[in-house]
Every structure is written in structure tokens, then in C-alpha cells.
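Q: Quick check, what structure comes out for this input:
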Amino acid sequence: MPNRKLVAVAGALALAVGLSACAESQRTPTTSAPQGTTGATAARSDSGNANADATFIFGAAGAPKLFDPFYASDGETFRVTRQIYEQLLDFLPGEAKTGPGLAESYEGSEDGLTWTFKIREGVTFHDGTDLDAAAVCANFDRWYNQTGAAQSSAVTYYWNNNFGGFADQTDKDSLFESCTADGMTATVKVTRVTSKFPDILAHGAYAIQSPTAHEKYDANNVQAQGSGFTYPAYALEHPTGTGAFTFGGYDDAAGEVTLNRNEDYWGTKAGVAKMVIRTIPDESTRRQELQAGTIHGYDLPNPVDWKALEDGGAKVEIRPAFNILYVGLNATKNEALKDVRVRQALSYAINRDQLVQSQLPEGAEAASQFFPKAVSGYNTSLQPYPHDPEKAKALLAEAGHSDLTLEFWQPTEVTRPYMPDPASIYEAIRSDWEAVGVTINPVAKPWTGGYLDGTEQGEAPAFLLGWTGDYDSADNFIGTFFTKQDNAFATKNYPFAQELTDALVAADSEPDAAKRDQMVSDLNKKIAEEYLPGLPISHSPPAIVVAAGVNGLVTSPLAAEDFSTVTITE
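A: From the prediction side, this is the model:
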């Protein structure tokens, strides 16, 4: 779902949508942390001047969809739920790597198919029930045994994409096989080796929730209704996790979620008594409210405002760029694109360095491949396509398409971490293409008003899209883009389609980390130089901003901040 995970609820899907990380790139690790310490709590510290009774107010771009993260796929929902829930694994502070979470240690078998998790002692859910291995397995069983409407990828997006099937489905193979409990030890078996397991368990969709609350509030009762779905009371009113904040309620009219400090939290308690997440759709309004002191922070400040915000005393925290902006090309909508020389010409025509310098914030980089340097398997020998208009013209002439006409789609009514100003980026690329003789037919569509659906359904010959990773794995980037036959690039229509899919699956299934990384690195070279199903453009660092009196925020490259580390000095 390229991008859907990055849209906010106004129709969007996950900034994090995410979360992202690959645990030490080892398939058979033994990983542990000191008792009472996870990636989140390791970052928590108290400030002597902090007001422990303070309320931290954060301005969100959209409203959460619900409060059961297993049914979520959008960033605004995960922003809330990651404060309430925790996972077996956690992301290390400020990183996309994973470590222990509710599992204080975990170990994989020699063949990578059996994983043993030692569950942390002394942890209770918000309803007072105990966390143990049986509760963990109850969550795995709940995920695997979804039925009816809940099996739709529109409801269980991450399970469908990461695990691939449910218990009663005979036409889909599931990655999950079983979970067995023995006291505080949970043993999970998977059906095949994959680079994403167990690291995917750090994603917020796989939060460990109270089985007692699930039963009490009929948590699995998802129903189809018209073109959408209805969700049970648990998902809307009674989310029950183990996290540093408890759910205090949602005022739909005011667009406010209230979270309360969990006084019985097993680790370091939250630095504020309350957190309010207030929906403020307009970015300029969020900025004005921060400057007026009515909120303490907000996400994705416009890069043009960074200096003014800092000059006014605010703290603009810049996250590492864990994303990719690309131009998608779909040859089913333009026959000329089937010729790799045409695709190469379009790539040589783009002045990436100028685009990065003029359109993106400081720290952005031109892209040579479809994921950033932080991801295992990055090919360090690859360079971005140089800006070479003459070579672009020569390739077009050689391919017999000097008079190429191309429909190019532009998204409107959106700002993304990898694409802070879509209109300016679009115009820069359009201008470069026109400079080598390509006639552009522009098409502009609202992000959630036809653009995402249209691109994902293969209607656009050329289009701008991007991705923020969920964890440190090549499979989360190029696997997401190219493994499926039905994707926005329509790679199934290219002669290399099966070869590419087979190579991606083989790399993801390789249990030896070093060998897997080399396979991915070699594949990145082929994708960039031989296949070129799309054009990687840039990696851009998104920011989050907080007021001067806010301390302790640890930024996440996945936009997966844990706000329990925040303190306020007033």
C-alpha cells in the first residue's frame, strides 16, 4: 500500500504509518535488556524543574480512526495508540532498529522458524489483569482468527500485508503458524524465514492488548456497512494496553483525545499527568496555536517556517530521513514507457541535485535507489542518475520517442514527509522533462479524492508517490513496491516481472544476514540500471516542533514518538 500508510485520517494513512525496524539483522539472535528497560523507557528521564502535573497538548493533522491498532493503518491513529499500548519488541530510542519490549529477551531457532519470547514480569494491563505468555498467545490467536469483514485489507491492513492469511482461509498462506504459552514464555512458530520477523512485532499494529477487555467489549465484532465498516465498543471507547498512558476519552466534537498517566506503569512513569491530542487539520493554524501557547507541539512543520519557529523560541527537531520520494511509471498507460531507454531518459532529464537544494529541507539527499542508507542492503556503490539532458534526448531519439507525450499526475491537498510541497516538486520535474522535448499533460487530483486510489489502481502513466518505512528491512520498501504483481508500477507487464519477484522473495527468505544484504544490494543495482520500473528521486528529513518549555522528546525516524518521555517546565 504505497503511501496509504502515510495519509492522515481525513483520508490519510500512516506516518509511520508507521513504525519501522529490523532487529540487528540477525535471524537467530538472543536479544535482551535489563529488567524494567525497553527502547522507550531507556530514554525517559525526569527534569528537576518539570511540572509533574502538567498537561501536554499536541496538535495533530487528523483525527484517529479508532483506538484498536490492529484495525489501524493511519499515522494519526498510531500516534495515539502507541501511547496506550506496547509490543513484544520495541524500537530503540531514535532508531529504526528493534530491541526488547514486553518481551525482555527473545531468541530464534537455528532454522529461523521458531521464536521464544521471555515475557517481562510484573506488567499489568490497564484493567488490572496480568501480562503473561497466555495473554500474548491470545493476541496472536485473535489476529490469526479474524473472520468476515475483519479479513478485509481495509480493516486488517498490516496483518494482510505482513502475515498474509487467516486461519479459515485455504487460498492464502499465512506466515503465522502457532503460539504456545508456558508461564512467562511464549513460543511463536512461523511457516517460513523472512527478514521481517520478529522485527515487525515492534510495529504498533501488533500491540499486546488485554484479552479480558477483548472479551468484555466484543473486540472482534467488525461489520461491513455500505462502503465502510463499523467497529465494536472496544475499538472506540475501551482500548486496554500496558503503556505509560491510559485512555481518558475522545471528544469527537472537539476533536480531542485525552490520555492519563498510568500510575501503575511497570517502567518509568510518564513525565506529564495528561496528554491531549487535538485535531488541527490546517498546518498554518497549528503553527499559530503553538506560537500563541495553546498547544505544546505539532508534527510536520513546513520547512519554510523552521527558522521563524526557532527564532520564536520553539524547538524544531529534525528526524533522520527514513523515506523515499519516487516517480512511478506505468507502461500499461503509455506504450513508450515499455522501452527502458525511455525510462532511462526520463531519469537523466531530472535535475535531482537542484530539486533537493531548492525544494527540500536541509539534510535531504538525492536518491540512487528505492530506500535510504539506513536500511540493510543499501548499495553504497550506486550513484543517483546524473542530470544529463543531452543523454536524455539521445535516448529518446534512439527509442524513436523524441516526440513523447506523457500524462503526469500531481497530488493536491496534501503534505508528506518526503514531499513537503508537492506542487513545487511536480513543477521542477515537469520543467526538466519539457526541457528535453517531452510534452506533459498535467493531471491534478486531491490526495484522498482520487489520487491515491487512481495511482494504486494503475490509472496514472507517471505520478509522484513516496514511502516512510515501517522498520529496517529492504522488504518493507522494495518488497512492498515490487513483489506483488498488482502494484502501482504495474511491473507484472514487464518481461522482468517474475525475475524481480523471485529475486525479492529469495532475498527476504535468506536466513544469513550478510548474504541477504548482498543479495539486496545486487538487486538494487539491477532495479536502478536494468529494470528501472520507477525513478527514485530523494530522501527528505521530516521535522516535529515543540515549545521552548518542552523537554525530553526523543524523535523517531519512523515518526513513532513515545510522548511519555516528555516533561514540561512552566
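Q: can we go C-alpha only for contacts and neighbour counts from here?
A: Will do.
Q: just checking, Leu89 touches Glu107?
A: No: proximity of Leu89 to Glu107 does not meet the contact threshold set by Cα atoms under 8 Å, at 12.0 Å.
Q: Between those two, point out the one with more neighbours.
A: A count of neighbours by other Cα atoms under 10 Å puts Leu89 above the other of Leu89 and Glu107, at 29 against 19.
Q: tell me the contacts of that one?
A: Residues touching Leu89, when contacts are defined by Cα atoms under 8 Å, 6 or more residues apart in numbering, comprise 98-103, 199, 201-202.
Q: one more time with 6 Å
A: Contact partners of Leu89, counting by Cα atoms under 6 Å, 6 or more residues apart in numbering, are 99-101, 201-202.
Q: Sort out for me which of those are in strands.
A: Secondary structure assignment (DSSP state E) places 99-100 from the contacts of Leu89 within strands.
Q: could you show me where the helices are in the stretch 451-570 of the chain, in order?
A: Per DSSP state H, counting those that start in this stretch, the stretch 451-570 of the chain carries helices over the ranges 452-456, 474, 480-482, 497-509, 513-526.
Q: out of those helices, nearest to Ala444?
A: Between Ala444 and the helices of the stretch 451-570 of the chain, the shortest gap by Cα to Cα is with helix 452-456, which sits at 11.3 Å.
Q: quick one: buried residues of stretch 457-465?
A: Neighbour-count burial for stretch 457-465, with 16 or more other Cα atoms under 10 Å as criterion, is recorded at 458-465.
Q: From one end of it to the other, what's the distance?
A: With Cα to Cα, to the nearest Å as the measure, stretch 457-465 spans 13 Å from end to end.
Q: if we can go back for a sec, among the buried residues of stretch 457-465, which lie within strands?
A: Those of these lying in strands (DSSP E): 462-465.
Q: Closest to Val375 out of those residues?
A: Within these, the smallest distance to Val375 is 19.2 Å, found for Leu465 (Cα to Cα).
Q: and this one, so I can compare the two:
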Amino acid sequence: MKKIGILLTLFMFLFSGSVLAAPKAGGTFVFGRGGDSVGLDPAYETDGNSFMVCDNIFEALVAYKDESTALEPGLAESWDIAADGLTYTFHLRKGVKFHDGTPFNANAVVFSIGRMMKEKNVKFIGKGYEIPAQDRTPEYWASMEMDGTIGSIEAIDEYTVVFKLKRVEAPFLANMGMDFADIISPTAFLSNPKEFLRKPVGTGPFKFVSWVKDDKIVLEKFKEYWDKTGGPYFDRVIFRAIPENSVRFLELKTGSINVCQFPNPADIPMAKNDPNLQLISQPGMNVGYLSFNHTKEPWKSNLHLRKAVAHALNRKAIVDNIYQGMGQVAKNPIPPTMWGYNESIPGYAFDVELAKQELEKAGFKDGKDLGEITLWSMPVPRPYNPEGLKVGVAMISNLAKIGIQARIVSYDWGTYLKKQREQPDDMDLFQLGWTGDNGDPDNFLAVLFDGLASPSIRTQWHNAEYHDLMIKGKITIDQAERTKIYERALQVIFDEVGTIPIAHSTVIWPTTKNVMNFKLHPTGSVRLKNVSFK
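A: Predicted coordinates for the structure are as follows:
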């Protein structure tokens, strides 16, 4: 009887604990972030502040598991791949609705992906839709050379879609889980294509309500969401734009927001010691970098000048003083946790005398005849760079020590991205970075640096050997062989100083203590379906 009593007591304790820890339905969750979204049409945006909202409104055919880039079914419950690797057949979920009440089906998939194709080789079942001309280039699609990958898309029946590829594409399936491949409501888009980016309609756990620019975006629970396992639990989700890191952290401490994205590194110890807060962390699958305007001389052809800049930067001091223990100096422009990383690359040594020698070889001894250059610096904190303007100030101080005079240029985030993409003549150096989308090196190395692949590549670095390696990496299936390809590509980008990797950050976001099941994802996604209050 004594043993039974002990077991009963233990059972009651565990039961009560599980009740206490159970997710609570309802409430309003407020996400405090460093900047506003640029737009909410996932086919046309490239920034994390846009995608984090899209992550909760839209879904793709495949999905990444929690805290991983391993794939799992999304809007497609299964798929088949032909033996030759050129045909992918997706079997879609039934009974899924868009937020506007229209049904999700094969035609919606053909429309959503087909609208990004330059040559729309698509086939609907039945009447289908007329795909309007694009107002702007779908940047992700173009930078990933998807027009060179996908040959045709066809709806076989209401719940079966076949993609036929022009070439074997090793990362194709992983790519189809990315935000640009999200499935949208054709009906909502066609009712006003120009306004869809401000009035998005998807199948996700939350639906769009309103957007006050540079202030807040409001979503609400989609009660007819197809996945009945878990949430969504919150009635409403609000994404608030609070540009100042310190102000955002103060709002967290007072309980005005539930998550503080990108706190100042100095605020982390305070958060750790606050009984009302908890820290959520993950090693970042990211890189922050400084690059050159490769469309402009002397940066385009003067390797010695690029080397001078690389050796002038005290990247360790930047990481120590600005990242403050939340980052590591980068040697490769992919993180060390990713396969394909080249361990033999030493990184650019901070060496003022060597930098001066390279500057003299470049024909600009002590900076003479170079003139004042511009260094574009990001106005918002990002996962790979906590304070872009401070990093920029440190960099121009470093450059001054070898005789290069530079000044900071910055804009609001949307303008910065738009202007930088245009490679303006008044831009010499620029800061940007990347959080990986799918765990494949191609998603860093091809998308960021292969300027020969597309004018949408932001660095516009042109190198024939590198371009050939990127193509080989895509069409090679064996991962061991792909690893060798990417190791060589990393050596080329190091030798030619195509870009200067600065840091990989550790992502740490504090939340209020009552937040349950909030997880950071390697891709930077913010997925709130299963998050709740305790």
C-alpha cells in the first residue's frame, strides 16, 4: 500500500506539472523587432523582416523541421522523384483553405510558382488562371537561377502537381521549402496584384489583419487552419517595429512586448538575471560581410586594392566590441557548422603594414588619388550584425589608418536594399549579410556571390572559375563531390577577395517568462503556430 501511495503521489505531481505546463489558448503575442517589413509578397522580398511575417501567413509544399533544415511535408503530404532526377511529383493535402475561403489545390501551386517564371510553361487543370505580367523581378527566383532549373509545371489533377526540370538540381527540394516558394491565393492576388504585398492571403496559421507602416503588422488566428495538431494558440500576433535596441529591450522588461529581437549584447547579462525573462539561443547559420561595388572601378579589377581593405579591417576588435561574445570572426562566407566549409583558409589577417603595402601596389599609396569613398552601412540590426552603423564607424576608422578616407552612407532599410541592388556609382563598399534558407552551401555561395549567374546577385562579383564551380555544385548529386567543389569555390573567393566575411553571430533573443515553446530556427524563420503563453 505504501508503494501504491508513493506512485499515486508521483502520478498526481506529474499530472499537475503537465497541466501547469500546458499551452494556454488565447491572448495577444507582441514581437518586438528592429525594423518594419519591406513587403509581404514572398516571391518578391528578400529581407528577414518581411519573411518572418510571411512565415506565419503562408506555407510551401515542403517545410523544415523545428530547429533544423531537415525536410518534412508541408502543403504537399508526399512527393516522388524520378530516377533521372528531372521529374518531381507532389501529392497535395486535401481540405486546405486559403484565408479568403478559396480552396488550396494544384492550380494554386501552378499559379504561385508559375508567376515567377520568365517563360511561363505552365498547365492548369480546367479553366485555371491568367498570370499577369511581372511588375518587378522576383529577386530570389532570379538569383537562384530558377528559370534555368524549372522547365515546366503542370497540374495533373486537383491534388497532383508535376515539376519537370531542365537539369538535375541537387538542392531543388530544399529550395522548395523557402519563402519565395510559398503558395498564395490566386483569387486574392488577381483581385489587386499591386496591393497583394500589403494585403497577403495564404494558408498559414495566422491571417493578415492590418499594417501601419513603420509601426506594426497585426495578424489573427486562422480558425479554419488545416493542421489540428497543436496551435495556433494566440488570438492575435503583433509585429512591432522598434528601431532602437535599448528601447526594444526596455519594452520587453516592462512587458509591453513578449520577444526582443536583436538586443544589444550588453543587455544579455541583464536579461539572464531578470526573473521575468528567459533567453532563447542558437548558433547562427549566418554571415555578415563587407563587399565592393564590383561594377565600378577601381574595385572591379584592382585586386591589390581589395586586399588592402581586407587587411586593414580589425575584424576581431569589431566582434569583441560590438558583437560582445555573441559572434566569431568569419574566415569563410559560410558558417563553420555547414558542410563544404574550407578549414584550410586562414582568413584575412589584420595587418596595417601589409594593408599599406597592398594599397601602394594598387597605385594609391597612402590613399592618394583614391579620393573619399563611401561605405554603406545597414540601419537596422540583423541576425548577422547587431549594429551596422557602429560596425561601419569602426571600419572607416580602420581604413583611415592606411590612408583611405571613407564616410558612412545609410538609408531606411527598404530604401537601402533597393538602392544597393541597383549598384549605384556613389556606392563603393557596402555591408550586408545572410541567414541561410535551407542548409545547403549553394544557398550562400551561389545566391550571394555568383554575379555571372544573374544581375540580381547583390555583390555582382564576376569570376568565370567561380561561376563554373557553382554550376557543377548544383548538378552534382554526391555530397562528397559537392563538398570538394565548394571548398575550391571558397578558396577562389578568398584569393580574389570577392567579399570580406566579417562575422558569424550567435542568435540570442530574450522573451518574457510566460512564453512557451518559442524556438529559434537556423534559417531565421519566426514560426508562431505552436507558441503560446503558459
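Q: Just give the TM-score of the two.
A: Between these two chains, after superposing, the TM-score reads 0.82 (TM-score structural alignment, normalised by the length of structure 2); 495 aligned residues with a Cα RMSD of 3.2 Å.
Q: how many other residues sit next to Pro100 of structure 1?
A: Residues near Pro100 of structure 1, counting by other Cα under 10 Å: 28.
Q: hmm, I was thinking of Arg430 of structure 1
A: Arg430 of structure 1 is surrounded by 19 other residues when neighbours are defined as other Cα under 10 Å.
Q: do Gly151 of structure 2 as well
A: Counted with other Cα under 10 Å, the neighbours of Gly151 of structure 2 add up to 19.
Q: swap in Met12 of structure 2?
A: Using other Cα under 10 Å, Met12 of structure 2 has 12 other residues around it.
Q: just Ser368 of structure 1 next, same as before
A: For Ser368 of structure 1, the tally of surrounding residues (other Cα under 10 Å) stands at 25.
Q: ok, and the closest non-adjacent residue to it?
A: Pro384 (3.9 Å; Cα to Cα, 6 or more residues apart in numbering).
Q: Tell me the counterpart of the one you found in structure 2.
A: In structure 2, the position corresponding to Pro384 of structure 1 is occupied by Gly347, as judged by TM-score structural alignment.
Q: So which residues of the stretch 201-350 of structure 1 form helices?
A: Per DSSP H, counting those that start in this stretch, the stretch 201-350 of structure 1 carries helices over the ranges 211-216, 233-237, 283-292, 306-311, 340-349.
Q: Onto which residues of structure 2 does the last one map?
A: Meaning helix 340-349 of structure 1. Counting by TM-score structural alignment, helix 340-349 of structure 1 lines up with residues 303-312 of structure 2.
Q: tell me the average deviation of the matching stretch from structure 1 after fitting.
A: Using mean Cα distance after the TM-score superposition for structure 1, stretch 303-312 of structure 2 ends up 2.8 Å from its aligned counterpart in structure 1, as a mean over the superposed pairs.
Q: do you know how far Trp461 of structure 2 is from Lys296 of structure 2?
A: Using Cα to Cα, one gets 11 Å for the distance from Trp461 of structure 2 to Lys296 of structure 2.
Q: So which of those two has more stuff around it?
A: Each of Trp461 of structure 2 and Lys296 had its neighbours counted (other Cα under 10 Å), and the higher figure belongs to Trp461 (27 against 15).
Q: what's the counterpart of that one in structure 1?
A: Here Trp461 of structure 2 is matched to Thr491 in structure 1, going by TM-score structural alignment.
Q: what do you get for Ala400 of structure 2?
A: Under the alignment (TM-score structural alignment), Ala400 of structure 2 maps onto Glu434.
Q: how many other residues sit next to its match?
A: Other residues lying near Glu434 of structure 1 total 14 when counted by other Cα under 10 Å.
Q: ok now the strand or helix carrying it, how far from the chain's centre?
A: Glu434 of structure 1 is part of helix 422-435, with elements assigned from DSSP states H and E. Here the centre of helix 422-435 of structure 1 is set off from its chain's centre by 27 Å, with Cα atoms, centre = their mean, to the nearest Å.
Q: got the buried residues for it?
A: When neighbours are counted by 16+ other Cα under 10 Å, the buried residues of helix 422-435 of structure 1 are found to be 422-423, 425-426, 428-433.
Q: Specify the angle between the helix or strand just after that helix and helix 422-435 in degrees.
A: In the C-terminal direction, the helix or strand that comes right after helix 422-435 of structure 1 (DSSP H and E) is strand 439-446. Relative orientation of strand 439-446 of structure 1 and helix 422-435, computed by axes from the mean of the first three to the mean of the last three Cα atoms, to 10 degrees: 170 degrees.
Q: equivalent range in structure 1 for the strand ranked longest in structure 2?
A: When secondary structure is assigned using DSSP E, the longest strand within structure 2 turns out to be strand 500-512. Strand 500-512 of structure 2 lines up with residues 535-547 of structure 1 when matched by TM-score structural alignment.
Q: Buried residues, the matching stretch. List them.
A: Of the residues in stretch 535-547 of structure 1, 535-547 count as buried by neighbour count, 16+ other Cα under 10 Å.
Q: what's that stretch in contact with?
A: For stretch 535-547 of structure 1, the surrounding residues in contact (Cα under 6 Å, 6+ apart) are 296-300, 314-321, 323-327, 364-367, 369-370, 417-418.
Q: Which ones among those lie within strands?
A: Assignment to strands by DSSP E places the following of the contacts of stretch 535-547 of structure 1 there: 297-299, 315-318, 323-327, 365-366.
Q: any idea which of those is closest to Gly271 of structure 1?
A: Where these are concerned, and distances follow Cα to Cα, Gly271 of structure 1 has its nearest neighbour in Gly297, at 15.5 Å.
Q: Can you find the partner of the closest one in structure 2?
A: Per TM-score structural alignment, the equivalent position to Gly297 of structure 1 in structure 2 is Val259.
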